[in-house]
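Q: just need the structure, nothing else, for what follows:
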Amino acid sequence: MGAETNGNLEFLSKIPEIKFTKLFINGEFVDSVSGKTFETIDPRTGEVIAGVAEGDKEDVDLAVKAARHAFDHGPWPRLPGTARRKILLKFADLIDEHAEELAALESIDAGKLFGWGKAVEIPGTAENVRYYAGAADKIHGETLKMSSAHQGYTLREPIGVVGHIIPWNFPSTMFLLKVSPALAAGCTMVVKPAEQTPLNALYFAHLAKLAGIPDGVLNVITGYGTTAGAAISSHMDIDKISFTGSTEVGRLILQAAATSNLKAVTLELGGKSPLIIFDDADVDQAAELALLGNLFNKGEICVAASRVFVQEGIYDQLVKKLAEKAKTWTVGDPFDPKVDKEQYDKVLSYIEHGKREGATLLTGGKPCGAKGYFIEPTVFTDVKDNMMIAKDEIFGPVMSLMKFKTVEEAIQRANATRYGLAAGVLTKDINVANTVSRSIRAGTIWINTYFAFDKDAPFGGYKMSGFGRDLGAQGLEQYLQVKSVVTPIYNSPWL
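A: Purely as a prediction, here's the structure:
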C-alpha cells in the first residue's frame, strides 16, 4: 500500500498549475466580451479542471481584426524568411523546455498518456515547428518563358488570415500541425481549439509570444463550435479555413465558407479505415498491428483501423490471437486514456448496436472503473458490411473483424465506404501489396505497418474524408497562393 501511495503522489506532483484560461487576442490574455466561462473536464475523474473563457462572435471579431491588421500592416508577412525561421526555431526550443508541463496538461485535459506525451508527442510537435521553420526561407516563385512578347515570373505569397479549427483527440499535435506551416508562410491566424481540450492551445500562445511572434499574428479563441467555430467559418475577413474533425461539421464549415466570402477551405474529416490482412501475413504481427490500429490513443484517431478484413485461411487463428493480446492492453490513469461523457456514451451505444445487429462480442464491450470515462478494448467478430459498427466512425476502442476470400473481394469491400482517409495492407506478396495500394481510394496506404506518419508525407483524404493535405511540402502550399507578374519586352523583333 505504501508503494502505491508513493506512486500516486509522484503522479500528482506532475499535475501542473493551470496558468492560462483566458482568450489570447493581439498578444494579450483577455476575458471574453460576455464574461462567460465554460468548464473543461478531467476525463480520468469527470471532475472540473478549470473555468475557461467562452469566446463568441464578438470575440472572434476582435481576434480577426487583430489578425487582419497584423497581416495587412504588421511585420510578420514582410519579414525575410530567415527572420521567421529564427523565431520559429526559438518557439520550438521553448516547447521542448516546457515538454513535461505540456504533456501533463494534455493528460488531465485530454486523457492522454503522460509518458508518451513527454517523450514522443510534445517533442514531435516541436520538430514539426522546426520542419516548417526550415521552409520559411525557401518559398520561391518561378521564371516564366512566355510564348508572347512578354516576360513573367510568379510570386508565392501568404494567403492571408487563416482560421484553424482543431479537434480534441490530438490537441497539441493538431495545433502545431496547422499553425506551423501557416506561420512559416507568413500568414496570421485565429485558432479555435476544441471546447473539450482548450488548455494546451493557450499555453502554446504564451510560448509563441515569448519566442517573438508579433502581436496579432497568433490568436486563440476558446469556446464552442456552434458559436465561435461558426463565427470563424463565416467571417468575411478570414481568407482560409483549415479544419480537422467530423464529416458532419466539415460540411457545415464548407457551406459557411461558400455563403460568406468563398474563402479557401481544407478539410481533414472522418474515416473508417480498412486493414486488409492476407493469408501470408505473420499472424503475431497482424494481431499487434490490428490492435495498435484500433486502440492507440484509445481508438480516438481518424485513421483507426476499425474495419479489419482477414483472409479466410488465417481468420480463426487471428481471432484467437486477438482474444489473447487484447487482454494485455491496460485501461487506467494516463499518469500511472480522452473521451468526454458524450463521447463515452456514444462509444457504448455503438457497442450495443453491434450486439443487437448480430456481431459476436469477442472481448471487452463494457465500461470500467468507478469514475472517469473508461471503456474496455472491444473486438467484434462475424461483422457484416451493413452493420452500423462497420459503417460509422465510432472514435473509440472498437474493432470489427470481417472475413474475405479473394484480393478482388477485399478491394471491393474496403472501398465500399463513404470515407477514404487511410488503409493498411499486410502481405508478403509485393504484387498483392501494389495491386491493393493502387486500388484503394484513400489518401494514405500503409504496407506491413500502420500509423507510419511522417512530416514529409502529405496527409489527407478522398471522398467524404475531405480534401487538401496537411504535412509535407503540400502542408505549406495550402497557406500560399500564386501570383503571376507579366511585363512586355519592348523593341522585340517579333513585335
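
Q: can we go C-alpha only for contacts and neighbour counts from here?
A: Noted.

Q: what helix or strand does the most centrally placed residue in the chain sit in?
A: Nearest residue to the geometric centre of the chain (Cα atoms, centre = their mean): residue 174, 4.4 Å. Element membership for residue 174 (DSSP states H and E) is helix 171-185.

Q: which elements pack onto that helix?
A: The contact analysis (3 or more Cα pairs under 8 Å, 6 or more residues apart in numbering; DSSP states H and E) places helix 171-185 against helix 81-97, helix 99-110, helix 122-133, strand 161-165, helix 199-211, helix 472-477.

Q: I'd like the structure of this one too, to check against the first:
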Amino acid sequence: MQELSYQDWKSRAAQLSFRGQAFIDGKFVDARSGRTFDSINPATGEVLTAVAECASADIDLAVAAGRRAFEDGRWSRMAPGDRKTVLLKLAELIRTNLEEMALLDSLDMGKLVTDAATIDAPGSAHFFQWYAEAIDKLYDEVAPTGPGDLALVRRVPVGVVGAVVPWNFPLDMATWKAAAALAAGNSVVLKPAEQSPLSALRLAELATEAGIPDGVFNVVPGFGETAGKALGLHMDVDCLAFTGSTATGKMFMQYSGQSNLKQVWPETGGKSPNIVFADCEDLDAAADMAAFGIFFNQGEVCSANSRLYVERSIKDAFVEKLIARARAMQPGDPLDPASKMGAIVDERQTQAIMRFVEAGQATAKLVTGGERVRIDGKGCFVQPTIFDDVRQDDPLAKDEIFGPVLSVLPFDSEAEAVSMANDSIYGLAASVWTDNLSRACRVSENLHVGTVSVNTVDALSAQTPFGGMKQSGFGRDLSLHSLDKYTALKTTWIKYKT
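A: Prediction:
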C-alpha cells in the first residue's frame, strides 16, 4: 500500500459511504422493528451513519437463513478446493479494499488509521488466506480396529455458528471467528459490537462478492442485551464463539444451559503481567516493547501488558525510560499518520478509564499522563498514563482498565515475581524479559497463562493458538486448533466380510 498523507486519509474518509443495514441471507435489510442506532466517530463526536438495531426477530431470520444454507449443502458440502478458492478470493478483496477497511475501523472506534492499514486489515486478509489454504490439507482418521471392522473418524462442521465480537479490533476479531468457522463449512451469524459494526457489514458484502453463498455469512448489528442475548439463547445455534468481557462470557455460558446446550467458547478479560529482570541486557528494547504493550491501540487490548513487574535494582531507571516513551506517544487525530495514539472508543469507556486514573492518584504515584485531552476541542482521548509503586491489591493492578494505563510494581526475587504475576483472576498472556535461558524457560513454565512472550510482548501468529486460562476463558482463536470448536467428531463404523 502506498504511504498516504494526513490530507489523503481525510479526503478518502470524506468520500466513504457506510453500510448501516443488517446483512441477512445475502441482502442488506432493515431491522424488523425499523429501529436504528448511531455509529459515532469517537475522535470527533460526529455521527457516521444510522445502523440497524437488530433484536430477536432479526436473529431468528439470520439463524434460519444460516440453517437453510447449511442443510442444503450450498457451502457445507461444497468441495474443499472450491471453498478454498472462495476464501482466497475474499482475502484478495480485503487487500484490494484495504484503505476502506482501515478507514472504517479508524472512524468507527478511534484506532490509528495507519495501524488499521498496516496491521488490522492486512492481518484479516492473511487469516482468511491461511484458513483457506488449510481447507484441503486437513485429513480425517481411520481408527485401529480388528479384521472386518473399519472405523472412520471425521471432522464435520457443527452447523450454525454464532459469533459475538468486541469493538477493539472490529475487522480482525470478526475474521478470527468467521475465517475458521467458514473454512470448516459452517454457516455464521456474526454480531459485531454496537460501537464498531461498519467493517463487519462491509466484510459481508465482500464475502458475497467473493462467492460465499447467500445465507452462509450473516451480520446482525445490535446491542448485547438484545441481539447478543437472543443469539446466545437461540435453540438453533450450534456453537457460540465470543470475545469480550469476563462478565459477558459468563452470561453466554448461562444462556447455553438455559437453551440447547450449545458449545460456548469464551475468550474474555485479561490483566497481563510483563516481568523485566535485571539480567535483561537490552533494557531499551524492553522499554520500547513495554510501552507498546500497554499503549498500542490506546490500551484497548485484552492481552495488554498492563501490569509491569520490574526487578527493584533497575526499577527507577526503567521507569524513567518508560516516562520518556509515554511522553512521545501522545494522542492525536487517528487519521494523521503523525499521531502516536488514537481515540478511546466512546464516552462511556473514556469515563471508565478516567475513574481508575482519578482513584489511582490516591493510592499510587502518578508519574506521567493522567489527563483526558481533546483534539481541536473534540473527542475521547486519554494520555498514556503510568503509575509507579502500585500495590498488588490496588484496583490499578487487579482490574482490567482497558485503556492506556500502566501499573509498575517492583519485585526482589524470581519467585516473588512469578507469585505476583499469577496473583490474578485472569490468565490470558504474559511477557518475560531475561537473557538467562534457564530462567526464561522456568518462569514461562510457572506462569498460568495461555501465551508467554519471551523478550517480546503479545506474540501471536496464524500458526499459534490465542486464548487464556482462568477467567480469561478457554476459547482458542487462530491456528488449526481453533477448528476444534467449529467441528464435531463423527465416527462411522463399518463391518465388512473378510
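
Q: give me the TM-score for this pair.
A: With the length set by TM-score structural alignment, normalised by the length of structure 1, the two chains reach a TM-score of 0.96; 485 aligned residues with a Cα RMSD of 1.3 Å.

Q: rewinding a little: state the next helix or strand along the chain beyond the helix holding residue 174 of structure 1.
A: Downstream of helix 171-185 of structure 1, the first helix or strand assigned by DSSP H and E is strand 188-192.

Q: quick check: angle from the helix holding residue 174 of structure 1 to helix 81-97?
A: With axes from the mean of the first three to the mean of the last three Cα atoms, to 10 degrees applied, the angle from helix 171-185 of structure 1 to helix 81-97 works out at 160 degrees.

Q: need the contact partners of helix 171-185 of structure 1.
A: 77, 81, 84-85, 88, 106, 110, 121-122, 124-125, 128-129, 132-133, 135-136, 139, 157-158, 162, 164, 166-167, 188-189, 193-194, 197-198, 200-201, 242, 470-471, 475-476, 479-480 (Cα atoms under 8 Å, 6 or more residues apart in numbering).

Q: mean deviation of it from structure 2?
A: Helix 171-185 of structure 1 differs from its equivalent in structure 2 by a mean of 0.6 Å after superposition (mean Cα distance after the TM-score superposition for structure 1).

Q: centre of the chain to that helix, how far?
A: Mean-position distance between helix 171-185 of structure 1 and its chain equals 10 Å (Cα atoms, centre = their mean, to the nearest Å).

Q: nearest to residue 451 of structure 1, out of the helices and strands packed on helix 171-185 of structure 1?
A: Ranking those by proximity to residue 451 of structure 1 (Cα to Cα) places helix 122-133 first, at 14.3 Å.

Q: quick check: what element follows that closest one along the chain?
A: strand 143-144.

Q: and that following strand, what does it pack against?
A: Against strand 143-144 of structure 1 (3+ Cα pairs under 8 Å, 6+ apart) you get strand 150-158.

Q: which other helices and strands contact the strand it packs on?
A: If you count contacts as 3+ Cα pairs under 8 Å, 6+ apart, strand 150-158 of structure 1 packs onto strand 143-144, strand 480-488.

Q: mind giving me CSV with those strands and columns for distance to residue 311 of structure 1 and mean neighbour count?
A: CSV is the format used below for those (distance: least, Cα to Cα, whole Å; neighbours: other Cα atoms under 10 Å):
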stretch, distance to residue 311 of structure 1, mean neighbour count
strand 143-144, 53, 14
strand 480-488, 45, 13
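
Q: out of those strands, which gets nearest to residue 35 of structure 1?
A: strand 480-488 (36.3 Å).

Q: now the closest one on structure 2. Mean distance?
A: Its aligned residues in structure 2 lie a mean 1.1 Å from strand 480-488 of structure 1 after superposition (mean Cα distance after the TM-score superposition for structure 1).

Q: and of the helices and strands packed on strand 150-158 of structure 1, who's closest to residue 231 of structure 1?
A: When those are compared by Cα to Cα, strand 480-488 sits nearest residue 231 of structure 1, at 23.2 Å.

Q: what range does that closest one cover in structure 2?
A: Alignment of strand 480-488 of structure 1 against structure 2: residues 487-495, by TM-score structural alignment.

Q: much appreciated, bye for now.
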